[in-house]
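> Give the three-dimensional model of this entry:
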Amino acid sequence: MTKYRNFPMVPRVVFGQGCFKQLGEILLPKRKSSEAPFIFLVDDVFEGHELINSIPLLFNDQIIFISADEEPKTNQVDSLVSQLIQSYTELPSGIIGIGGGTLLDLAKATALMLTNPGSASEYQGWDLIKKPAIYHVGIPTISGTGAEVSRTTVLLGPDKKLGINSDFTPFDQVILDPDLTQGVSTEQWFYTGMDCFIHCVESLNGTFLNAFSQSYGEKALELCKEVYLDSLSEEDSRDKLMMASWHGGMSIAYSQVGVAHAMSYGLSYLLGVKHGIGNCLVFQYLEEFYPEGVALFDQMREKHQIKLPKGICANLSDTEFDTMIKVAMSLEPLWENAVGKEWRKTITPQKLKSIYKKI
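This next block holds a predicted model:
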């Protein structure tokens, strides 16, 4: 008998404009005691913003502002966990991440590492976490990464950029309020939305494709086309991109991403390039793998007048190229999904270097 993966999903989700206001009501039954606070990890762009006044603080709850300018790191998670353990007599009642993919990944990782010993870097990989996380909630303020629904939390470690992939990683609760995505810059809206679009292209063209991932991937792709190629109202665009992100994240639960994500991890690890723009920088040169997807990407980029940076890899040494290539090629499930079990026959260091040199 074939053994199928029994994947966890987010058990509770609320969607709708203004639903963030229900956060206090949602958290109250989850509070363990007055000594067990809720910890809110919030993107520091919201410091002084009216959103902060809407966070339902009680007792010794704490807001920790975190910059999303850099990718989340394993030592950052370790530092947060240590800080929380030293500050309180009880484990927190829960961790709430409010922001984009960086904040959502930090919230997931912190919730996991409060119950699992050692450093976050020891758990970068598949199914290494042994104990359930504490209660954790994801509240995206930008749409596209799929971090709100995925079973991974992507972290930059001392040796690699790799997710903590586990059945205990997904959020216990997600709040999808399209109103929270207002005010995002055009560039950020594009780069993060393209993360979702590229998820879908890689999933739908992968060898791991099945009816489950296809149904979600096709819906997410359709929504991305509407958002980035049609003329929607701002309100419709926010609603639909938020659902595209959700469906895009679900599409890879039972499949995988592919070439752009693998190579983007190399850029992030070496150069600190943020995930969304990294995917775009790589994807523009992947006609060989995703011809239809790249053609659509070019249309979307032209419509929104997005100019991608050039010369990112122009002055790198051979050693630096080798570092990026090593990181990218270590992500074996992504390459197997993209090319098949015999991927090493066609995906060589020379091939990857030729693509990186164009960026």
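> going forward, measure contacts between C-alpha atoms and count neighbours the same way
Fine.
> now whichever strand or helix holds residue 320, how far from the centre of its chain.
Counting by DSSP states H and E, the element that carries residue 320 is helix 318-329. Chain-centre distance of helix 318-329: 22 Å, with C-alpha atoms, centre = their mean, to the nearest Å.
> Give the next helix or strand downstream of that helix.
helix 332-339.
> just checking, what packs against that following helix?
Contacts defined by 3 or more C-alpha pairs under 8 Å, 6 or more residues apart in numbering; DSSP states H and E place helix 332-339 against helix 259-271.
> Swap in 10 Å and give it another go.
Other elements packing on helix 332-339 under the criterion 3 or more C-alpha pairs under 10 Å, 6 or more residues apart in numbering; DSSP states H and E are helix 186-204, helix 259-271, helix 318-329.
> Make TSV from those and add distance to residue 8 and mean neighbour count to it.
Shown next, in TSV, are those (distance: least, C-alpha to C-alpha, whole Å; neighbours: other C-alpha atoms under 10 Å):
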stretch	distance to residue 8	mean neighbour count
helix 186-204	19	24
helix 259-271	22	25
helix 318-329	27	18
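> structure for this one too, so we can compare:
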Amino acid sequence: MLYDFRSFVNPGKYAFGKGSINHLGELIDKQKNEKNNWSVFIIDNYFSGKPLMSKIPSTEDDLIIWIDTSEEPKTTFVNSYRDLILAHDSNLPATIVGIGGGTTMDYAKAVGLMVTNPGDSADFQGLDLIKNEGIYTICVPTVSGTGAEVSMTAVLSGPEKKLGIKCDYTIPNEVVFDPEILASVPTNQRFYTGMDCYIHNAESLNGTWITEMGKAFAEKSNELCKEVFLNKDMDRLVADEKMMVASIMGGNSITYAQVGVCHALSYGLAVVLKVHHGVGNCIVFNQLEKYYPNEYKEFKEMQTLHGVTIPEGITKECTETELDQMVEVSWALEHMWNNAFGPEWEKHITKDMIKDLFRKM
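Next up is the predicted model:
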């Protein structure tokens, strides 16, 4: 067993099915009491003025925080959102509701913890550094693949590193899965996020930390990913339901296993070039045929079938200093390299090899 002993947790409650979001108000009201009788909604600003907002049960007492998802979640914003919440009312909110993709849900998870854990969120980047349980958090994913809705990690970019706040308390208390609200996701974004799921499953299944539990989740998740992305004619609602399940299973796979080469390198792109996680993983995986040959072949088949363009040449204008920074960010993620190659991982990958991979991107 490669982890220290721990009892892993999942979200306490799931609601799955068409129209589930119509019951969000009921779930929020269950958490309210006379003292804590208001809520915080953390919402992807893509939905501002969109039909989805008619389904959001906010009241005049509630606080809505709009999230710009063009960049990865940042510790500085987590701190500022926490301060907004504490200034909004002398009593704490009953719930924090995150509505959006991985970025928005990670903000909801992290902010919910920082409301009850004083300090700079950058100081909590790591494993089991959170001391107090956070605000009751409900996540409503509007795109499928990141696994953030079931993950014990809220991934944040801080002043020095990209690393998650990771502990049992980070898990959302409740998740609402409604495939009907995925209908407006653009083709490219749907592909990038779906491939995030496919890729971290590939890293889990090919990793040295894989367990039978992680294997079961990852295999089923990738079976669903391939059903969806190797079949262009599948009914969209059916496909979205399948990808919601794939995302749940994929998120659980990395709880019981670990990611690898692709995620380590994509973190370097995120910190230095501010590349968004889903597209960053695709940019990196496009160069990893050597490490994941079978999955690379399927990845390219899915890309071709859906006509999605993966950006190239994004590091062409990078200075040597920037390339070195990307290498250092990636190199520091020892647990990912350990999973990819084993405890003697430094015999299999060098900083020069990583730099050469970045140059090809």
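> Taking helix 332-339 as reference, get the angle to the helix holding residue 320 of the first structure.
80 degrees (axes from the mean of the first three to the mean of the last three C-alpha atoms, to 10 degrees).
> so helix 318-329 of the first structure aligns onto which residues of the second structure?
Here helix 318-329 of the first structure aligns to the second structure at residues 320-331, judged by TM-score structural alignment.
> neighbouring contacts of the matching stretch?
For stretch 320-331 of the second structure, contacts defined as C-alpha atoms under 10 Å, 6 or more residues apart in numbering pick out 160-163, 261-273, 315, 318-319, 336-337, 346, 349-359.
> those strands in the stretch 1-150 of the first structure, which residues are they?
Remark: strands assigned in the stretch 1-150 of the first structure by DSSP state E, counting those that start in this stretch are 12-15, 38-43, 62-66, 94-99, 125-126, 136-140.
> Specify the stretch among those strands that is closest to residue 153 of the first structure.
When the strands of the stretch 1-150 of the first structure are compared by C-alpha to C-alpha, strand 125-126 sits nearest residue 153 of the first structure, at 10.1 Å.
> sorry, back to before: what angle sits between the helix holding residue 320 of the first structure and helix 259-271?
Angle, helix 318-329 of the first structure to helix 259-271, by the same axes, to 10 degrees: 140 degrees.
> quick one on the thing from earlier: between the strands of the stretch 1-150 of the first structure, which gets nearest to residue 30 of the first structure?
Nearest to residue 30 of the first structure, of all the strands of the stretch 1-150 of the first structure, is strand 94-99, at 7.8 Å by C-alpha to C-alpha.
> how big's the offset between the closest one and the second structure?
For strand 94-99 of the first structure, the mean deviation from the second structure after alignment is 0.5 Å (mean C-alpha distance after the TM-score superposition for the first structure).
> Which parts of the stretch 101-250 of the second structure are helices?
Taking DSSP state H, counting those that start in this stretch as the test, the helices found in the stretch 101-250 of the second structure are 102-114, 187-205, 212-229, 236-255.
> which helices and strands does the shortest one pack with?
Translated: helix 102-114 of the second structure. Judged by 3+ C-alpha pairs under 10 Å, 6+ apart, helix 102-114 of the second structure is in contact with strand 39-44, strand 63-67, helix 75-88, strand 95-100, strand 136-141, strand 153-157, strand 162-166, helix 277-285.
> Provide a list of residues in contact with residue 348 of the second structure.
Applying C-alpha under 10 Å, 6+ apart, we find residue 348 of the second structure in contact with 337, 340, 341, 342.
> Roughly how far does it sit from residue 338 of the second structure?
Residue 348 of the second structure is 10 Å from residue 338 of the second structure, where distance means C-alpha to C-alpha, to the nearest Å.
> again with residue 189 of the second structure
Distance of residue 189 of the second structure to residue 338 of the second structure, computed by C-alpha to C-alpha: 30 Å.
> for residue 14 of the second structure, same thing?
Remark: distance between residue 14 of the second structure and residue 338 of the second structure (C-alpha to C-alpha) = 33 Å.
> neighbour count winner among those two?
Of the pair residue 14 of the second structure and residue 338, residue 338 is the one with more neighbours under other C-alpha atoms under 10 Å, namely 20 against 14.
> Do I have it right that the more buried one meets residue 204?
No. If you go by C-alpha atoms under 10 Å, residue 338 of the second structure and residue 204 don't touch, sitting 11.8 Å apart.
> Quick check: neighbours shared by those two?
Each of 258, 259, 260 lies in contact with both residue 338 of the second structure and residue 204 under the rule C-alpha under 10 Å, 6+ apart.
> mind checking what the last one lines up with in the first structure?
Under the alignment defined by TM-score structural alignment, residue 260 of the second structure is paired with residue 258 of the first structure.
> residues in contact with that match?
198-203, 205-207, 289, 331-339.
> Then residue 3 of the second structure?
Contacts of residue 3 of the second structure by C-alpha under 10 Å, 6+ apart are 209, 256, 257.
> Between the residues you listed, which sits nearest residue 152 of the second structure?
Set against residue 152 of the second structure, the nearest of these by C-alpha to C-alpha is residue 256 (10.9 Å).
> Right, I'll leave it there.
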